[in-house]
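**Q** could you work out the structure for the sequence below:
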Amino acid sequence: MWTETDLIEIIHEFPAVANEALHAIQQGDGKPPDLDSFNAAAAVLNTDAAELCVNLLQSTGFSDAFVQALLARGIEVDTDVPENARINLAGMADFLQRARTFRCRVEVDDTFRGTGCLVGPGLVLTAWHVVRVQGPGVEQNPEPKVTVVLADGSKHPAGVPPSYASPCGDREWINEAPHADSDVLDRHDVALLALRTPAARHLGFAHLPPVPPAVVSRSKLYLLDFPKGQDEQLGEGTTWKIRKVTARMRHDIETAEGSSGGACFNSRFELFGLHQGRQQRGPGRNGGKLDDGRLVPLSLFAADVAELIGKDIAPLELWHLDGENSQLVIGRDLFVSAVAAAGQDDSRVRGVRVKRRNVSSGDETGLGFSYRILNELLLRRGGEHLAVRIPLDEPVSDLVSDIFQRVQSAGVAMNAIPSPGGVDPGQAAAEAAARDQANRLAAAVNEAATKTGRTVWFFVDNPSVPLSEPARLHLEGFVASCLVQPRIRLVIAGLETLPLAGLEFSGPDAARADGPPADGGSGPPGLVVDYVGGFTRQDVLNCLTRAAESLAGQADQQSIEAMTQVALVGSEKFNGVYRDATLSTVVTRLQPYLQVLRESAGTTI
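**A** Here you go, the predicted model:
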C-alpha cells in the first residue's frame, strides 16, 4: 500500500479529496479536522501541512482508515510490489568493475556540464539539456563544442547536433517538473553523442537490454554520475512513481548539478534510464525543500536509439581501422556486413570464407588484412566476442592440441577435451578418428564459451606450407563441427582448394532469403564467400564519403569525385577492377584530403 511519502504526495495533489477523507474518518462529536487546520498549524511550526497531517494520523492510529477513505474516493493505489532486496554479489562485482569504465564526463565549450555513459564503442548517452545552450525550439548558431572525457582521461569531440536528440519539456528547461504527461509528450530529454575520434574500446560500454526493463516503483536503483563534477562513486536508492506523470519517475538518490545525464541501472544491473533533474516533494519540517531525483525511463526512447547503437557495435560498413590514419578499408563491405550477420545468435551465417580471385598470383594481401578488419570489428563488441588466430605457416603434428592451446592462451578457460566416445585412432579409420577428435574439441570450446557468455571466432590462415594429411582431416572435421556450435564463428582465409562443409552464401541477404527464424533465415548454416584481389572506383568513393561524414559531418560529393580521380590516376584496371597492388599508392594519395577533413572538424584521428 502507500508509504508516508505517498500519503504526503496525495494530499498535495488531491487536497479536496484528502479533506473529504479526513471528514469521513472523524469519530465522536468533535469538529472534524481539515486541511485548513493543518495549514494554520504548519505556518506556526514552519513545517509542511501534509506532513503534519500524516504524522498525526499515524500517531492516533487513523492512517489505515484514511487510506481506505482515499481508495473509496477513487484515488488509485500503486500496485507495484517491492522487489526482493537481495543482490547478486557476483553480478554486483562485475557491474562495479565495468561501471568505472563506461561512465564519462560531458563538457560544453570546455566547461563540465553533466554525465554520460558509453553505450557503444563510439556512442555516449546523456541528457539533451546537458549539451544545449539554447532551450527547446530555439536554433543554436553557432553550435557549441561538445567534448566527452572518458574514464582513462582521454578527450573526444562529439558530433553536434547529436545522432539522436529528443528535447526536454519547456518546464523542465527552467528547472520545473512536468505536471502531466502532456507537458513532455514525445520529449524525453535524451541525446546520443557520436564521438569523432576513436573511443578507447578497452573501456567497454553499457549494453542496451533487448527488452527495456519494466517501469515499476519501489525497486532498487543505481546511478552513475558526477555530482558537481566530483566522483562520488555509486549512487544507490529506490524508484517511485510520480502521480499523473508516467513519462518520468522519481528516485531518492542524492544528486547535484552535474548529475544530469547519469545512467540509471536496476537491481539486475540493466540500463533503466537517465537521471534528468530534481522532483520537488514539498517543504520539510525545518522549512527546507524535500527534493527527489527525476529520471527518464529507457522504455520511452530505447526503440529510437537501438538501431544507431546496433550499427555502432556491429557496423555494416567501415572506412578505416580505428586509430590508424593510413589503414583505410576499401572494397570490403561484404566482409564487414557478413561479420555483423554472423554475430547474431540465430543467424544461418556462421562466418566468412575469404577467397582470392586469382589464386595463382600468390598475393595474400587481402587475406591477411581480413584478420585486422575482424579484430577491429570484434573489439567494438566490448569483449563478448574474441578472435583466435590459427596460423598454418609450419607443419603441426597435432592440430587439435594446437588449437586447444591457442584458445586457452586467448583467455578462455578450457576443460580437458572429453575422451573419445567409442572412436579411437587405433580402432577406426584415420578420417573417422580425426573427425571425432575435432568434434570433441569444438564441443569443448563451445561449452567454455557458453559458460562465460562469449563467442569465439576462429580465423584460419592460408597455409604457407603444405598441409599434412592429419592436419587436413582435423581441419575439415573441426570446420564442420564449428558450423553447428552456437558460440563459435569462423573466418577461413584462402584454402580455396580445400573442400569444406557448410553452405556458401553470396551475402547475408541470401542466407535470410528463406525468412524466419527471427528473420535470420531457416535451413543449414554456412559461410558468406568474400572474394578479394581488387577494388573498384565505387569502393574508393564509398570510403571517402564515409570518411567525410564521420570527420566533417557531411560529404561534398564534388570534391570526393575529384579526389577519387586524383587517387586513381595512372592505375591500371581490368573490367573496372583495380589490382590490390595499387591500393597502397591510392591510400597514400588520399591522406592530404583526409587531413583537410580532420582539420575542418578539429580532430586528430
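
**Q** CA atoms for contacts and neighbours, from now on please.
**A** Fine.

**Q** same for the longest helix along the chain, what does it pack against?
**A** Of all segments of type helix in the chain, defined using DSSP state H, the longest is helix 430-452. Under the contact criterion of 3 or more C-alpha pairs under 8 Å, 6 or more residues apart in numbering; DSSP states H and E, helix 430-452 touches helix 399-409, strand 455-460, helix 469-482.

**Q** and the next helix or strand after the last one, how far from the chain's centre?
**A** Downstream of helix 469-482, the first helix or strand assigned by DSSP states H and E is strand 488-493. Distance of strand 488-493 from its chain centroid, counting by C-alpha atoms, centre = their mean, to the nearest Å, is 25 Å.

**Q** can you tell me what sits against strand 488-493?
**A** Here strand 488-493 makes contact (C-alpha atoms under 8 Å, 6 or more residues apart in numbering) with 342, 350-355, 367-368, 370, 445-446, 455-462, 479, 482-483, 527.

**Q** kindly recompute the last result at 7 Å.
**A** Strand 488-493 is contacted by residues 350-355, 367, 446, 455-462, 482 when judged by C-alpha atoms under 7 Å, 6 or more residues apart in numbering.

**Q** the stretch 101-250 of the chain: helices as residue ranges?
**A** Assigned by DSSP state H, counting those that start in this stretch, the stretch 101-250 of the chain shows helices spanning 170-173.

**Q** that older thread, and the angle from the longest helix of the chain to strand 455-460?
**A** For helix 430-452 against strand 455-460, the angle by axes from the mean of the first three to the mean of the last three C-alpha atoms, to 10 degrees is 140 degrees.

**Q** how distant is helix 430-452 from the center of its chain?
**A** The answer for helix 430-452 is 32 Å, by C-alpha atoms, centre = their mean.

**Q** tilt between that helix and helix 469-482?
**A** Angle of helix 430-452 versus helix 469-482, following the same axes, to 10 degrees, is 40 degrees.

**Q** please identify the buried residues of helix 430-452?
**A** Going by neighbour count (16 or more other C-alpha atoms under 10 Å), the buried part of helix 430-452 is 430-449.

**Q** buried stuff in the strand ranked longest in the chain?
**A** Identified as the longest strand of the chain according to DSSP state E is strand 271-283. Of all the residues in strand 271-283, those buried under the rule 16+ other C-alpha under 10 Å are 271, 272, 273, 274, 275, 276, 277, 278, 279, 281, 282, 283.

**Q** also stretch 218-225?
**A** Residues of stretch 218-225 classed as buried by neighbour count (16+ other C-alpha under 10 Å): 218, 219, 220, 221, 222, 223, 224, 225.

**Q** what residues does it touch?
**A** 82-83, 103, 115, 234-240, 259, 262-267.

**Q** for it, what is the distance to the chain centroid?
**A** Computed by C-alpha atoms, centre = their mean, the chain-centroid distance of stretch 218-225 equals 19 Å.

**Q** again, but for stretch 418-425
**A** How far stretch 418-425 lies from its chain's middle: 43 Å, per C-alpha atoms, centre = their mean.

**Q** what do you get for stretch 373-384?
**A** On C-alpha atoms, centre = their mean, the centre of stretch 373-384 falls 13 Å from that of its chain.

**Q** next up, for comparison:
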Amino acid sequence: MLTVGKMRKALVAHEQVIRRALTALFPSPDEPLSLDAIAMGVEEEDGEDLADMLLATLNQFGKVPHFISYLRARGADPVPLPRDRIFARNIARFTGIEIGEPLHPSFDLGALGDFAARAEAFRCRITLDDAAEGSGAFVAPNLVLTASHVLDRLFAPRADDSPAPRLGIIASDGERYPATCVQRWPYHDGEVNGALPPDGMAQTHVDIALLRVFMPLGQAYGCIDVSADPPDFVGPSMFTLVHYPEGRETGFVSGRVRRDGPGASRLPHDIDTAGGSSGGPGFDRDLRFLGIHQGRWQNVRRLVPYERFRDEPRFRALIEENSKLRFLWSLDRNIEGPLIIGRRQFNTGLAAMLEKPTSRLRGIWIRREDTNSIRGLGFSYDMLEAYLLLHERPDAVLPHRCIRISPSLRTTDLLADLAQLALEDDLAPEALPGTGDGQTTDVAHQESRADALMQAMQRRAEAKGQTWWVFFDNPPNGLSPDVQVQLEHIARHLPTRANLRLILAGYETYRLAPLRFGNVAEADTARRAGLLVEELGPFTRSDVEATINAMITSLSPEAELRPARLQEMTEMSLQGLVADATGEFSGKDLGTVAAQLRRQVKAFLGVDA
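**A** All right, here's what the predicted structure looks like:
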C-alpha cells in the first residue's frame, strides 16, 4: 500500500521520475497536472506537505495503481518488497521430470529486487469475456506476448451465430483493456499429450501469440527486452516464472529449468503451475528472458524457448514496427487522447535529431503565419515532451531533459533564470576572463556570459549522458532590450553545443541569428549548426490524410488501408468544412476535424465508439 510516508521517500529519491509519471498519466494539455501545480495547492499551515497533496490527487483521479506501475517500470518502486520476500512461500515443486541440480542454486537478491519491481509492472492477465485465461507480458508499447493455446476458445468453431468471446487484458494497474490478436503461431497437436513437435516443425510451431491493445501501456509500464540475445547455457539452472496461476496475483516463483543445448524445442521446468499460468514469461538465473510457459500438459511443465521465435520474421517485424515512432499523431498514442494534425515539419525535425544526434540540426524554430494567434505554441512543448517520452526505454537512464522558460517584460536577467532552471543553482553565469562588467562593451559582456553558461550546461548534460532540450515560450508582451540581447546570444551559442537543443516558439519579430533550415536534408550538408523552421498556420487535406495513415500504421499495421478508403475517411473527417482558395482549412476547425477523424479511425479498426 502506498502511504504518505512512502511517497515522501519516493519524492526524495525519484523526483524526476515522478515528474515524468505525471506527464505520462495526465497528458491532456487541457487538464495538465504537474508536480509544481500540485505543490501550489499544499496548505502548509494545516500541516500538509507535497507528499500529502500528491497522494490525495492520485487517489482523487484513481491513478495510484497506474502511478506505482509507472515507477516500478523505471526501478523506482515506491512500495518495494523486502528482498527475502520476493518469491512466494511454500510453493510445491513438480517432481514428474528430472531437472538436476543447478551449479548456482540461488539468485542475486539485489538484482532480483530491481527485476521484481519491473516485472510487477510489465506482466498482465489475458482474459476472454472478462475471465482470466492466461498470463502475458508487454514486449512493445502496444503488444503483449502470450501462448497461442491461451486463445483456443477465441478461435474455436461455433455451430451457431454466437459472437466470439471478448479478448482483453488486465494490466498491472488493475484496469481492463480490450485487445485484438495480431498474429498467432500454432502449437503441434501432439503437444496436448506431452509430445514434442516432430523434427522440422519446432521452428514453425512455437505456440506464441501477439496481442495488441490500443493504449501504449508497454511504454508506461515497461516491456521485456526481445532484442537481446537468448541465454546460452547447458544443463540445469535456476529460473523464475512471472505468471497468474488460476488468474490469481501471487508472488514470483523460483524453480529449476533444464536446457540440453542449442536447438532445444522445449525446456522442462519444475514449477508447479496451474490454469492461467500459460503464456507467463520465464527468466534465467541472470534474469534474462528465457521463454514463455507453455502449460502443464500431462506430466510436463515446460517453456517455449525464446531462441525459437526471436528471429521469426513476422515476430521481428511486428515488434520493430510498434517500437519505432516517427510521426506523433497523439500525445500518448492513445486513440482517445488529443490528436495532432498538421505538424509534420515538427515531427520530422524531432525524428531527425533523435536518429542523427551528431547532425548539424540542433533545434526547431516554430514561426506563426498569424503572429496575433498563439494557437499551437504552448502545445508544442507538450508534443516535445510526449515525443521524447515515447522514445525512452523505461528501464534505462533518462536520455533527455526538457527545460522550459517563459521570459517576459518582467524578466531582468534571462541568463540567470536559465542557469537556475538548468543547473539548479542561484549563481548567475560569470563572463569569461577579460570580458567582465566594465572590461568591454555590455553586448560583448552579455555574449561572454551566454557562452560561459552554454559551456556549463554542455558539461553537465554530457556528464549525465543526456540531451537537454531548452524550450522558449513566446513572450506575451515582448522583452526588454537587455533581455532581447541575451536571447540573441543564447540563440547563437546554444546550437553549437553537442548535447543541447533549442526550441523557439514564436519570436518572429526578433532578429535572431541561428542558421535556418527549410528541411532536414539541408542540415546534412551544412557547415554549422542551425534550426529547422516550422511555419505554423492552416492545415490541409494531406495533413488529415497523414494523421489517419499514422494512426492506422501505429495501431494496426497489419490492416490494409486502400486509397479509396483513405479518401473516404478524409472526406468524412472534413465534413462540413470549407477550404479557402488555396485548399487550406482554418486552424480554428482542428477540434471539429479531430473529433470526426477519431470516429472514422475507430470505425475502421472496429473499436467501440
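
**Q** picking that back up, just the buried members of the contacts of stretch 218-225 of the first structure?
**A** By 16+ other C-alpha under 10 Å, the contacts of stretch 218-225 of the first structure give 103, 115, 235-240, 259, 262-267 as buried.

**Q** widest-spaced pair of those?
**A** Within these, 103 and 240 form the most distant pair, 24.1 Å apart (C-alpha to C-alpha).

**Q** what's the match for residue 146 of the first structure in the second structure?
**A** Counting by TM-score structural alignment, residue 146 of the first structure lines up with residue 167 in the second structure.

**Q** then residue 315 of the first structure?
**A** Aligned against the second structure by TM-score structural alignment, residue 315 of the first structure finds its counterpart in residue 325.

**Q** what's the answer for residue 227 of the first structure, then?
**A** Using TM-score structural alignment as the criterion, residue 227 of the first structure maps onto residue 245 of the second structure.

**Q** how near is that match to residue 145 of the second structure?
**A** Separation of residue 245 of the second structure from residue 145 of the second structure (C-alpha to C-alpha, to the nearest Å) stands at 17 Å.

**Q** quick one on the thing from earlier: and the helices and strands packed on helix 430-452 of the first structure as CSV, adding distance to residue 602 of the first structure and mean neighbour count?
**A** Shown next, in CSV, are those (distance: least, C-alpha to C-alpha, whole Å; neighbours: other C-alpha atoms under 10 Å):
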stretch, distance to residue 602 of the first structure, mean neighbour count
helix 399-409, 41, 17
strand 455-460, 37, 22
helix 469-482, 46, 20
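
**Q** could you export those to JSON lines, including columns for distance to residue 158 of the first structure?
**A** Formatted as JSON lines, those follow (distance: least, C-alpha to C-alpha, whole Å):
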{"stretch": "helix 399-409", "distance to residue 158 of the first structure": "37"}
{"stretch": "strand 455-460", "distance to residue 158 of the first structure": "31"}
{"stretch": "helix 469-482", "distance to residue 158 of the first structure": "41"}
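
**Q** and of those, who's closest to residue 159 of the first structure?
**A** strand 455-460 (31.9 Å).

**Q** got the contact list for the closest one?
**A** 384-391, 449, 487-493.

**Q** from the buried residues of stretch 218-225 of the first structure, which land in strands?
**A** Taking DSSP E as the definition of strands, these contribute 220, 221, 222, 223, 224.

**Q** residue boundaries of the helices in the stretch 251-400 of the second structure?
**A** Secondary structure of the stretch 251-400 of the second structure (DSSP H, counting those that start in this stretch): helices located at 313-323, 344-355, 377-389.

**Q** mean neighbour count and distance to residue 561 of the second structure added to those, as TSV?
**A** Converted to TSV, the helices of the stretch 251-400 of the second structure look like this (neighbours: other C-alpha atoms under 10 Å; distance: least, C-alpha to C-alpha, whole Å):
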stretch	mean neighbour count	distance to residue 561 of the second structure
helix 313-323	15	16
helix 344-355	18	20
helix 377-389	20	25
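
**Q** dump those into JSON lines; add distance to residue 212 of the second structure as well.
**A** Putting the helices of the stretch 251-400 of the second structure into JSON lines (distance: least, C-alpha to C-alpha, whole Å) gives the following:
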{"stretch": "helix 313-323", "distance to residue 212 of the second structure": "10"}
{"stretch": "helix 344-355", "distance to residue 212 of the second structure": "24"}
{"stretch": "helix 377-389", "distance to residue 212 of the second structure": "20"}
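
**Q** so what's residue 264 of the second structure closest to, chain neighbours aside?
**A** Leaving aside its chain neighbours, residue 264 of the second structure sits nearest to residue 305 (7.7 Å; criterion: C-alpha to C-alpha, 6 or more residues apart in numbering).

**Q** map the one you found onto the first structure.
**A** By TM-score structural alignment, residue 305 of the second structure lines up with residue 296.

**Q** so its match sits right up against residue 246, yeah?
**A** No. Between residue 296 of the first structure and residue 246 there is no contact under C-alpha atoms under 7 Å: 9.5 Å.

**Q** please identify which of these two sits among more neighbours.
**A** residue 296 (26 against 14; other C-alpha atoms under 10 Å).

**Q** roughly how far apart are the more buried one and residue 241 of the first structure?
**A** 11 Å.

**Q** need the nearest residue in space to residue 358 of the second structure, chain neighbours excluded.
**A** residue 498 (7.2 Å).

**Q** typo on my end, it should be residue 334 of the second structure
**A** residue 215 is the one closest to residue 334 of the second structure (C-alpha to C-alpha, 6+ apart), at 5.0 Å.

**Q** in this structure that neighbour contacts residue 142, no?
**A** Yes. Counting by C-alpha under 7 Å, residue 142 is a contact partner of residue 215 of the second structure at 6.3 Å.

**Q** who has more neighbours out of these two?
**A** Between residue 215 of the second structure and residue 142, counted using other C-alpha under 10 Å, residue 142 has the larger neighbour count: 25 against 21.

**Q** what's that one aligned with over in the first structure?
**A** Correspondence of residue 142 of the second structure to the first structure, assessed by TM-score structural alignment: residue 122.

**Q** who's in contact with that match?
**A** Listed by C-alpha under 7 Å, 6+ apart, the contact partners of residue 122 of the first structure are 194, 195, 198, 199, 312.

**Q** do residue 166 of the second structure as well
**A** Applying C-alpha under 7 Å, 6+ apart to residue 166 of the second structure gives the contacts 128, 129.
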